[in-house]
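Turn this into a model:
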Amino acid sequence: MNQVEAEKRIETLRSLLEEYGHQYYVLDNPVVSDAEYDRLMQELISLEKQYPDLVTDDSPSMRVGGKPLPHFEKVQHEVPMLSLSNAFNEQELRDFDRRIRQGLEKDHVSYSCELKIDGLAVSLTYEKGKFVRGATRGDGTIGEDITNNLKTVRSIPMRLKETVDLEVRGEAFMPKASFESLNSAKKEAGEEPFANPRNAAAGSLRQLDPKIAAKRNLDIFLYAIGQIKEVKIDSHTEALNYLSKLGFKTNREQKHCGSIEEVLDYIQSWQEKRADLNYDIDGIVIKVDVLKQQERLGFTAKSPRWAIAYKFPAEEVITKLEGIELSIGRTGVVTPTALLSPVTVAGTVVKRASLHNEDLIRQKDIKIGDTVVIKKAGDIIPEVVNVLTDQRTGEEIEFTMPTNCPECESDLVRLEGEVALRCINPKCPAQIREGLIHFVSRNAMNIDGLGEKVIAQLFDKGLVRDVADLYQLNREDLLNLERMGEKSVDNLLNAVEASKENSLERLLFGLGIRFVGAKAAKTLAAHFEIIDELQKATEEELTAINEIGEKMANSIVRYFSKPEVTQLITELQRLGVNTSYKGVKRAEQTVTDSFFADKTVVLTGKLEQLTREEAKTKLEELGAKVTGSVSKNTDLVIAGEAAGSKLDKAEKLGIEVWDEQRLVDEFKNVEQ
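Alright, predicted model coming up:
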């Protein structure tokens, strides 16, 4: 076969494989056997190897996975991929409908309803009908280029049925059968299984080696057009039909509803039969159908006004409460935890649930041996909802909180005004261990590699007894710990060394002084500048500082009055730990011409490009006052993803709202 003949055969094979793949993966209508499909694919791969100059990026052979990448490149979305606001009950949906109808005055409103797939939002870009780029949603403005991984998703067409330029959005997901097969394989290999299909899908698409993604059998539903040229579309329903016509896989369960009553009926029907699907859904997405009406309604800072996501109620399951375990926190608080018969809730196996305190146990009448209802609050934190008292046998055991600490046997006390029991022994091993964990945490000294398990090993072996010991760790001792190889030890020791250069506020927060959080630590560090001055401060001097109250001032003075604390600070200084403030001092600030000077700013929601602490520090350096709550005195709200009630309050009060990208852009302008 010469090159001309090979080129014709390759094109024929590509057309056949594209059509067979579309019938199988998109329409669920196989027209040839798997063996025949595989035979044609092998022939194509063989010819492309023989004639490499005939290989194209949109060939079906590209689905097997290319070479591993060193990292993912960043991609800016020309049209932001905004998140949706949420509704959790019927009244919130009716309020949404009322706002829509008010916004559109007398226009008739209809809605497009779709299943909310529990997966990973992605963007696909096509030029002249060819797939050229795929990206994650990221922060809505900037995502990651995962083109090679998305090429392995067989329901994503490499070439469309028309030569159009467009960008579309969809939800990549892992079908339940693929998830079960993947986890079985991971368990057999002795690896940790994925918690749920969503995590598995996200983890698969963020593999630097596309060959791994290719083995995961992912799927996708396309749900929106981000941009399109030279094609007129009037409604969302029409857009979905057009996507199907182009060869995309859309969800066949989409429904056009003429009223909010029809929307509620649609939601109810899927709450009852969601378990029958071969993929996970966590709610229903409701959109105003007519695109011109969408344009009139517009957007808030974080989401479109014309769409909302109804979230299904948290899944509740029944299990047995087998026991109650007590743990001691770094401040001595005793927390009871329910030990449960393992049960799957919202896609993960739950064995434990916090019971918070003794009063809650009494309030819910919880006994050991009870049959209980549990759920995950916000689909994340397991909690006991209630006890099924009618299933009691009489063998259940009343739980009584101990009078002595389960770790050190010191007396437990309940301080005035508190519901929690505390161990007040400063030498309690549990408190010391938890204090060490707090000291190395991200918002404190941020020592990467010193997680809870490593700290527990170091403490149990007697290698650390206070935070100063962390700066005297021996390499050989670390190599003797479980799962600690030479590279891990080197990285850990480098992280310990780097933490010595932290600014004073991190050290103050890490020391765990009662009532002194990260914000107060920053205020104290900026005011006193060196720890020696803070150690000498009186209560009167402390309360004179804005935001430092009597309770905190008293705690600080009592903490630094202890001889063992003075000894610890001296030892840390001897070991080279910085005890000075490195931030911008008020006297040195020249921010009178900054946009943020003298403004009160609130940060809310999840930030992607900056940490909350980075944003706060920079704002304060530019003269802003960063507070935790929205009021009429607030000048500006920075809203990240899932901003919630603070954003709602800001909009009601008419306060200016920025998204994270605008904040980042303003920071860049200041630096220029």
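
switch to C-alpha atoms for all contacts and neighbour counts from now on
Fine.

quick one: terminal-to-terminal distance for stretch 377-385?
From the first residue to the last, stretch 377-385 extends over 10 Å; the measure is Cα to Cα, to the nearest Å.

And this one, please, so the two structures can be compared:
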Amino acid sequence: MSGGIAVETLSEAEARTELARLANEIARANTAYHGEDTPEISDADYDALKARNAAIEAAFPHLKRSDSPSEQVGASPSEAFSKVTHEQRMLSLGNAFDAGEVAEFNARIRRYLGLGPESPLTYTAEPKIDGLSLSLRYENGRLTQAATRGDGQVGENVTANARTIDDIPEEISDAPALLEVRGEVYMSHADFAALNVRQTERGAKTFANPRNAAAGSLRQLDATITQARPLRFFAYAWGALSEPLAETQMGAIDRLEALGFVTNDMTRLCDGPKEMLAHYETIEQARATLGYDIDGVVYKVNDLGLQARLGYRSTTPRWAVAHKFPAELAWTRLEAIDIQVGRTGALSPVARLAPVTVGGVVVSNATLHNEDYIAGRDNKGMEIRDGKDIRVGDWVQVYRAGDVIPKIADVDLAKRPEGAAPYEFPTVCPECGSDATREEGDAIRRCTGGLICPAQAVEKLKHFVSRAAFDIEGLGAKQVEMFHADDILPVREPADIFTLRARDAKNVAKLAKRDGWGETSAGNLFQAIEDKREIEMSRLLFALGIRHVGEIAAQDLARHYQSWEALTFALDTARPAALARRAADEAADAERRAAAEDGRRARVSEARARAFAARDVPDESAAVWDDLIAADGIGPVMALSLSDAFANPDERGAIERLVAELRSILPPETRADDSPVAGKTVVFTGSLEKMTRAEAKARAESLGAKVSGSVSAKTDLLVAGPGAGSKAVKAAELGIETIDEDGWLSLIGDA
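Okay, the predicted model is just below:
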């Protein structure tokens, strides 16, 4: 799934395209795994996607997307449960896949802390349970709340269900007044097998694997169903605390066990990578006999004081890593290739497989990425799988590492059926019949139907009502599908949502008379819609579902322009410059192709592309375009996508009809932080003597500052240590305030 093109050979345009594809696939995988308990790709495939995304971002840091998967955790909580905001976020873990990456994890920790190779540094190593993350909140020793991870910030309230699990005590003694215990809900292999036998005898749905069974059981609306399911719980971490559990990770685990929680007896204290890897091998060898699913080993810095110094990245702790097990393999027959159409019109091929058991799990689907992947080549024409294409009827090798949908690793040509024809990728949309085109440099073929394509329209509407967008209570994915297919109260575009009440009244309250609806539910829906006629600008932007514009980018745009009118004026004014930029990019791509044919490597710089694009463009348009792409988090790719959306007559019409239905578009809130550096852009340069550069950056960001790597007119403060060079000179030229490390510590109150 991660693609076969070496990162070092990617052009800038190819890197942009690949990052867009990866963001889409990872977001879909997160929703399927965390939000719906129906994973669509294997752990190994997911890890490969994340690793490739990280590698491309490292090679092309200026192309990092505002909705980058490296900045996201989990998926939005289900609308079926009340929501719980975690007092401390529940984050995911970074991954390591071999001994070298484990050694690099240790080296990275030492560099961050400024520890030499001889300084003592111990870690804990424990099995990584393949279950559902759960946070238990105890107040004065009594269980008051249980919540799933959700998207890391907001989870689902499953307190009633958690109370039915024997491993979760209702009361604990000698505990801190406030204690959040975190761990994993799981199901043993024996209990899973017995549950599926009972499900079969009752004619009910069976489960694909223990993880799905555990997640589905915990997330039941009826707690009596959960009570009848054999769920277990391992405790291994904590969230909010009124007082520390211990001074070390191992000490805290021992304390949790003393309080009555079940902890994993294979957790060990290790003195460095050699002992960590030795225990990894011990756990891997015991994996088949544990009686429950694990997918790796988790290493954590043992000293909690050092954990606090190391802190967190946006989605992962710096002090922990998951060392994942390798994937498993199996052979099966490819029975069909189906095409699914997504929100952006992407045609995604899906392999339908003869069901096969891989590592104890039955799998029957695989994502095939795009037409090049099926044909046995990458999007540069280079062979993958030794050039073997994939045909219906083929015997294919698949692999997984804990989930359902595998990757096709190989094809057995000796078993290919006689007469099997190469797969012809459709050039028209299977949903609406519109042309499906593939732009230069894009690996994906897309439907050109836009809003007339029912698949795109439905997916766009689902996105529009999603939690981070308009978040309309009572209007979820199922209701969107119902209204979109309705002949009496159709919802074909976002504006139609806000005319529902008026149209329903004209149709003599039809909605309240339908199965599953009533006067109360219909009235509640109409009121929920009415409440959203006032919306934050960033939510409106994100809700439009414009390609490349994620939640963070929408916030960046709102902060930059402050009003809807200012944004639309800028996009209209910048349109000539946007078209010139596209022409420049196309010329640059042509130059790269010509260079490749001649055996040369073209080097088309960003500055050169901008200079080319600026030719014959009105000065006002060029200035507005430059301001747009210079905005925090916004670059040429996203700016072009925005410009295209607002210049498209159909899309612009739909947007304007929606805006006409809204009462108010609210500007972003002004930060209320009382930190002296909140909202300021800070640059560090030279050598810092009292903290590492990483610690300084983390501290600044925790106080609400933005840390930049370069000095510009937008820089508010330069912190210069010994050896400061060109940055200090440029700051002086621009009149930017410059202070030394002591001045910085005094400013933030850490002196």
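
Now the TM-score, please.
Scored against TM-score structural alignment, normalised by the length of the first structure, the superposed chains reach a TM-score of 0.61; 533 aligned residues with a Cα RMSD of 5.5 Å.

Does I408 of the second structure belong to a helix, a strand or coil?
Taking DSSP: H, G, I helix; E, B strand; the rest coil as the rule, one finds I408 of the second structure in the strand state.

what does it align to in the first structure?
Here I408 of the second structure is matched to V384 in the first structure, going by TM-score structural alignment.

And for that match, the neighbour number?
24 (other Cα atoms under 10 Å).

close enough to count as contact, it and I374?
Yes: using Cα atoms under 8 Å, V384 of the first structure is in contact with I374, at 4.5 Å.

ok, the match of I408 of the second structure - contacts?
By Cα atoms under 8 Å, 6 or more residues apart in numbering, V384 of the first structure lies in contact with 353-355, 372-375.

Give me the helices and strands touching whichever strand or helix holds A525 of the first structure, please.
Per DSSP states H and E, A525 of the first structure falls inside helix 518-528. Counting contacts by 3 or more Cα pairs under 8 Å, 6 or more residues apart in numbering; DSSP states H and E, helix 518-528 of the first structure packs against helix 504-510, helix 531-536.

Return the mean post-superposition distance for the helix or strand harbouring A308 of the second structure against the first structure.
Following DSSP H and E, the helix or strand that holds A308 of the second structure is helix 304-310. Comparison of helix 304-310 of the second structure with the first structure after fitting gives an average deviation of 5.1 Å (mean Cα distance after the TM-score superposition for the first structure).

and the next helix or strand after that helix, how far from the first structure on average?
Using DSSP H and E, the helix or strand that follows helix 304-310 of the second structure in sequence is strand 320-324. Strand 320-324 of the second structure, aligned to the first structure and superposed, deviates on average by 3.4 Å (mean Cα distance after the TM-score superposition for the first structure).

In strand 320-324 of the second structure, which of the residues would be classed as buried?
In terms of neighbour count (16 or more other Cα atoms under 10 Å), strand 320-324 of the second structure has its buried residues at 320-324.

can you redo those as JSON lines with distance to T289 of the second structure?
Converted to JSON lines, these look like this (distance: Cα to Cα, whole Å):
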{"residue": "A320", "distance to T289 of the second structure": "26"}
{"residue": "V321", "distance to T289 of the second structure": "24"}
{"residue": "A322", "distance to T289 of the second structure": "21"}
{"residue": "H323", "distance to T289 of the second structure": "19"}
{"residue": "K324", "distance to T289 of the second structure": "18"}
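
Would you mind confirming that L329 of the second structure is in contact with G402?
No: in this structure, L329 of the second structure is not within contact of G402 by Cα under 8 Å, at 11.6 Å.

neighbour-wise, which of the two wins?
Shown here are L329 of the second structure and G402; by other Cα under 10 Å, G402 has more neighbours (26 against 17).

which position in the second structure aligns with L277 of the first structure?
Taking TM-score structural alignment, L277 of the first structure has L290 as its aligned residue in the second structure.

now the top helix by length along the first structure: which residue numbers in the second structure?
What stands out as the longest helix in the first structure, according to DSSP state H, is helix 3-21. Using TM-score structural alignment, helix 3-21 of the first structure lines up with nothing in the second structure.

Could you pull out the buried residues of that helix?
Residues of helix 3-21 of the first structure classed as buried: 6-7, 9-10, 13-14, 16-18, 20-21 (neighbour count, 16+ other Cα under 10 Å).

would you turn the helices and strands packed on helix 518-528 of the first structure into JSON lines with mean neighbour count?
Converted to JSON lines, these look like this (neighbours: other Cα atoms under 10 Å):
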{"stretch": "helix 504-510", "mean neighbour count": "26"}
{"stretch": "helix 531-536", "mean neighbour count": "15"}
